[in-house]
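Chemist: got a structure for you, letters missing:
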């Protein structure tokens, strides 16, 4: 079936179930950003492959809502589908709730699969539509009835993360969590976020591509805990570890019946943004529910000393791989055939040569010329550009290593550049440097600092429609709450927490000119303490990423002295950190590309 046929079949099923509008989100049952193949319902029904978006289907219309990272991609992929693109955040564009309120008749029925819609979203829809007496039907996974060859749930094996990498035992983490539960006066904590469960129990898996997590739910009480998982994924080492900390193992989907039988005297902690609507509605009426952030989110964001040591080591290895890639690209462009896809294969090949490499940390974004204007572009056989000895090439990539997770972007000049390209590149570089140099009092949040990165770009009358940076997990998700850089508090993601010592955050301003070019430069930053005096505790950043920034693309005259000094010191650090791992030709090349300007 093509997309039109799939939507029409869905509409037929909606009629059979008396559903007037049906929502298909991007989420899995755990509100994950990236999901396994089984859960890619929104991609199946729309053809849009981006990581974020929501489809709404009525009998008369179908729409896709997505954010600014994907406007260009979505417009291309929706062509011919009869699905309308709603550009989230743009003036005059209604959000999903407002659209449903305006388009649905009184006493009609809104449907969705309650296992893949968050409790927060479900409650918000129920409240928004209540004065029109619109019924919520969350029991039906209608996409499952349309999707004949739907993939199975993952059955990949899990592994235990050794203490020399985790830095803290699961017993210690459970104790910290239970102490926090006591402070909140709760007796039961329902956890559905895969990365939080993985961190808490020091287990990792392969159930979601690029995200080393295990499909599971966890319920923690003050004296015992329950892990809902396919036990066949767990080896003897994991089973012993779980037994030692009094974790009971139950089948993955048994969580719903288990929750229905929670004792009426329990006080339940959960985060409605991070559990699904079906879980919320399984909790017996009358039980006290405390809706609050999951404490684990804050625990895992502050990397411990062992994690930080390992993170730095993984970034050295990643820097070696990327520097070898940049050397290869610069020396072979125009001599051999290189395409976006072959460049993607090359960077992965070089990472696989590094000790402890597991897999890429996300799908590599490799965009030449105007393809780089699509922030999350992914080349296909139909779109794969051959790189020429001209213009700019953007590559955003990263790796999961046993000792950490990396994320780096460099935009590389493949030949002579126009004044406009150099001006745009230099503005992005200045923004990245300005944020890197920030010194601030404890208590500052990412939205207090974002303007440092955007000012050189805003001064050109240009903006980028995304945050400037995101938290990064430790051998976990590449996007991790609660820290980030963004000029506003986003309603769809929590990335505005106080910047704490040990947090790891990307710094990646950019310029994206549709039909022409895209530029992004990205390093990861570690929050650390600076001096403490009568003014308070000062904080600063330590750079974690080691790779040259392309001197061929910079207009040095546009850099001020402090920016030049930072760039020169950074390049000196890159050379001193990486040179011993390179051969003579690569080392000589790196010396040239890290020279003072």
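Modeler: Alright, I've got the coordinates. What you are looking at is a predicted structure, and each value in this text was computed from that prediction instead of being measured. Numbers count the residues shown, from 1 in each chain.

Chemist: Please make it C-alpha for all contacts and neighbour counts, starting now.
Modeler: Will do.

Chemist: where exactly do the strands run in the stretch 401-550 of the chain?
Modeler: 404-405, 408-413, 439-441, 469-471, 480-485, 504-507, 510-513, 517-520, 523-533, 536-543 (DSSP state E, counting those that start in this stretch).

Chemist: any idea which of those strands is most buried?
Modeler: Mean neighbour counts were compared across the strands of the stretch 401-550 of the chain using mean count of other C-alpha atoms under 10 Å; the top stretch is strand 504-507, at a mean of 30.

Chemist: Who are the packing partners of that one?
Modeler: Helices and strands touching strand 504-507, by 3 or more C-alpha pairs under 8 Å, 6 or more residues apart in numbering; DSSP states H and E, are helix 419-436, strand 469-471, strand 480-485, strand 523-533.

Chemist: Figure out which of those is closest to residue 77.
Modeler: In terms of C-alpha to C-alpha, the element of the helices and strands packed on strand 504-507 nearest to residue 77 is strand 469-471, at 26.6 Å.

Chemist: who's in contact with the one residue sitting closest to the centre of the chain?
Modeler: Geometric centre of the chain, nearest residue: residue 479, 2.9 Å, by C-alpha atoms, centre = their mean. Residues near residue 479 by C-alpha atoms under 8 Å, 6 or more residues apart in numbering: 470-473.

Chemist: re the thing from before, of all the strands of the stretch 401-550 of the chain, which lies closest to residue 87?
Modeler: strand 510-513 (16.5 Å).

Chemist: What are the contacting residues of that closest one?
Modeler: Residues contacting strand 510-513 (C-alpha under 8 Å, 6+ apart): 370, 372-375, 424-425, 428, 457, 462-464, 518-521.

Chemist: take a look at this one as well, against the first:
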């Protein structure tokens, strides 16, 4: 059994992470700093320089200023007003976490906002160049052209954040070949060949998932995801340089990377970029993720900028056999934990005493029985009854709700095992469902099965097959307002680009892509339904030039919510075959009441 080199993590906290009463004094302090700096408006994004889904506490500036803790948002703070822009996931959360007497909350479809209506004419709008991309700044500048001046500035939030937490400085783990499947040297060599084809002398990496994959390292710098935060410069010829906080650099790390990469302090990155510029190098940066500070430092010193997508993203999405073996093992381990949890849930739910938090902590406890489970891959969505209709619901001590007998329960969760990453959603019955609930559940299941059974020619994108999951809901005039699937990393981020199943994913699916398959239906104020498995793209057996999916997830689907009359023979065959596989693979790993429950839950229907 592989054990973790890191201390146990506390998977999930249910305490309120914000205090609206702190918004007023913090806005006042920020405005004082803005006035002293001659700034009329200051942008406060949720993002840090690495653009991760999670940020360390030291980078949570949006939460510090506004109280809002969601994973996407942007604040525009003026000397007399403040605006918080969020998407539809946070329509309820944002107003509850901030002081709405001082901060106006706006739901938008894109954080590339039109700031002009909120900015007075002939004023100065400032931003931190390490927290915004070139594209974001160009867009903002264009929209405010002739109206307001947009300028880069030192971060004014940092200047007033007196109790700011220290940056993370946790240990770094080196993945062995049995887990990575390819040496860092080979990955770097292949990357350098790509750089040559692109006419680039070097590439700058800022995304932690790209750096972690390229150098076969993992860390604990952010919650839920084993990231190491840092930067990297990879030349077309010669050794790369990793720029890290010196506190993370141990003799063991230096030994492991000896001959692979040089290690420098993160504060030396700017000088390295200036050197590239002085040598008139052509440098590739990803305009969708690299801070504008990096782009402007390079061009200011004389470098030629090549703006292209991070060249690691696609190779990383194509999992090799070692990575897939690890992902399969992670799902077997997760399947054991889920069997224990679902058996426990079926016993306890009818009593009407379970709470959303109690359900999360029970699931965490079952996963923690496996030593190689080191974290949750995201905060569990535990939605009882009407809370299940809130797509990205996060339970807290303030919102914790009792699950009443007869209600539908939605549990969307995942884990980080040392072997791989999992993500699974199950919608669970606690009593007799209504005809409408069974109809909607079965249509969602039919969509999930349609993706699972799909066979498609090479070159097909996730955007093209998204309709397969929606067709049965569309036929009855309903749909769901989220993607059908997102990419998943191999012991990396549970949300991984650049592939997925939704209109926004135009890239062709390729062998080794691991993707979620999660259609849903949500009736506001009443219930939510989502069924999710992870799948991996593979060559279609017996069909040259075609691809299909292999399901990775190994946990029963609740058949009590199915209207069997809506299933075709092919769909029923898929479901029974899936359950037989769950029984064959997980059954031998459990015993007693759990084994008896699993046998019943996976019986053919």
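Modeler: That came through fine. Keep in mind that what you see is a predicted model, and the values were worked out from it rather than measured.

Chemist: For residue 502 of the first structure, find the nearest of the helices and strands packed on strand 504-507 of the first structure.
Modeler: strand 523-533 (5.4 Å).

Chemist: Under the alignment, what does residue 203 of the second structure map to in the first structure?
Modeler: When the first structure is aligned by TM-score structural alignment, residue 203 of the second structure is paired with residue 189.

Chemist: Report how many residues lie close to that match.
Modeler: 25 (other C-alpha atoms under 10 Å).

Chemist: Spatially, which residue comes closest to it, not counting chain neighbours?
Modeler: residue 269 (4.7 Å; C-alpha to C-alpha, 6 or more residues apart in numbering).

Chemist: need the longest helix for the second structure.
Modeler: In terms of residue count, the longest helix belonging to the second structure (DSSP state H) is helix 321-348.

Chemist: Give the aligned range of stretch 383-401 of the second structure in the first structure.
Modeler: Using TM-score structural alignment, stretch 383-401 of the second structure lines up with residues 367-385 of the first structure.

Chemist: Give me the distance between the two termini of that stretch.
Modeler: 8 Å (C-alpha to C-alpha, to the nearest Å).

Chemist: Touching that stretch from outside, list them.
Modeler: For stretch 367-385 of the first structure, the external contacting residues (C-alpha under 8 Å, 6+ apart) are 50, 69-70, 72-73, 339-341, 363-366, 387, 391-395, 511-519.

Chemist: Can you mark which positions in it are buried?
Modeler: Within stretch 367-385 of the first structure, the residues scored as buried using 16 or more other C-alpha atoms under 10 Å are 367-379, 384-385.

Chemist: Now the match of residue 203 of the second structure: which helix or strand?
Modeler: strand 188-191 (DSSP states H and E).

Chemist: how much does that strand stray from the second structure?
Modeler: In the superposition against the second structure, strand 188-191 of the first structure averages 0.6 Å from its aligned positions (mean C-alpha distance after the TM-score superposition for the first structure).

Chemist: Run through the neighbouring helices and strands of that strand.
Modeler: By 3+ C-alpha pairs under 8 Å, 6+ apart, strand 188-191 of the first structure packs against strand 217-221, strand 267-270.

Chemist: Let's have those strands in JSON lines, adding mean neighbour count.
Modeler: JSON lines is the format used below for those (neighbours: other C-alpha atoms under 10 Å):
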{"stretch": "strand 217-221", "mean neighbour count": "23"}
{"stretch": "strand 267-270", "mean neighbour count": "22"}
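
Chemist: mind putting the ones you listed in JSON lines, distance to residue 320 of the first structure included?
Modeler: Shown next, in JSON lines, are these (distance: least, C-alpha to C-alpha, whole Å):
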{"stretch": "strand 217-221", "distance to residue 320 of the first structure": "38"}
{"stretch": "strand 267-270", "distance to residue 320 of the first structure": "42"}
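
Chemist: do you know which of those strands lies nearest residue 564 of the first structure?
Modeler: Nearest to residue 564 of the first structure, of all those, is strand 267-270, at 48.1 Å by C-alpha to C-alpha.

Chemist: The closest one aligns to what range in the second structure?
Modeler: Strand 267-270 of the first structure covers residues 282-285 of the second structure once aligned (TM-score structural alignment).

Chemist: so how far does that stretch sit from its counterpart in the first structure?
Modeler: Following the fit onto the first structure, the mean deviation recorded for stretch 282-285 of the second structure is 0.6 Å by mean C-alpha distance after the TM-score superposition for the first structure.

Chemist: do the same with stretch 437-445 of the second structure
Modeler: Looks like 1.7 Å for stretch 437-445 of the second structure (mean C-alpha distance after the TM-score superposition for the first structure).
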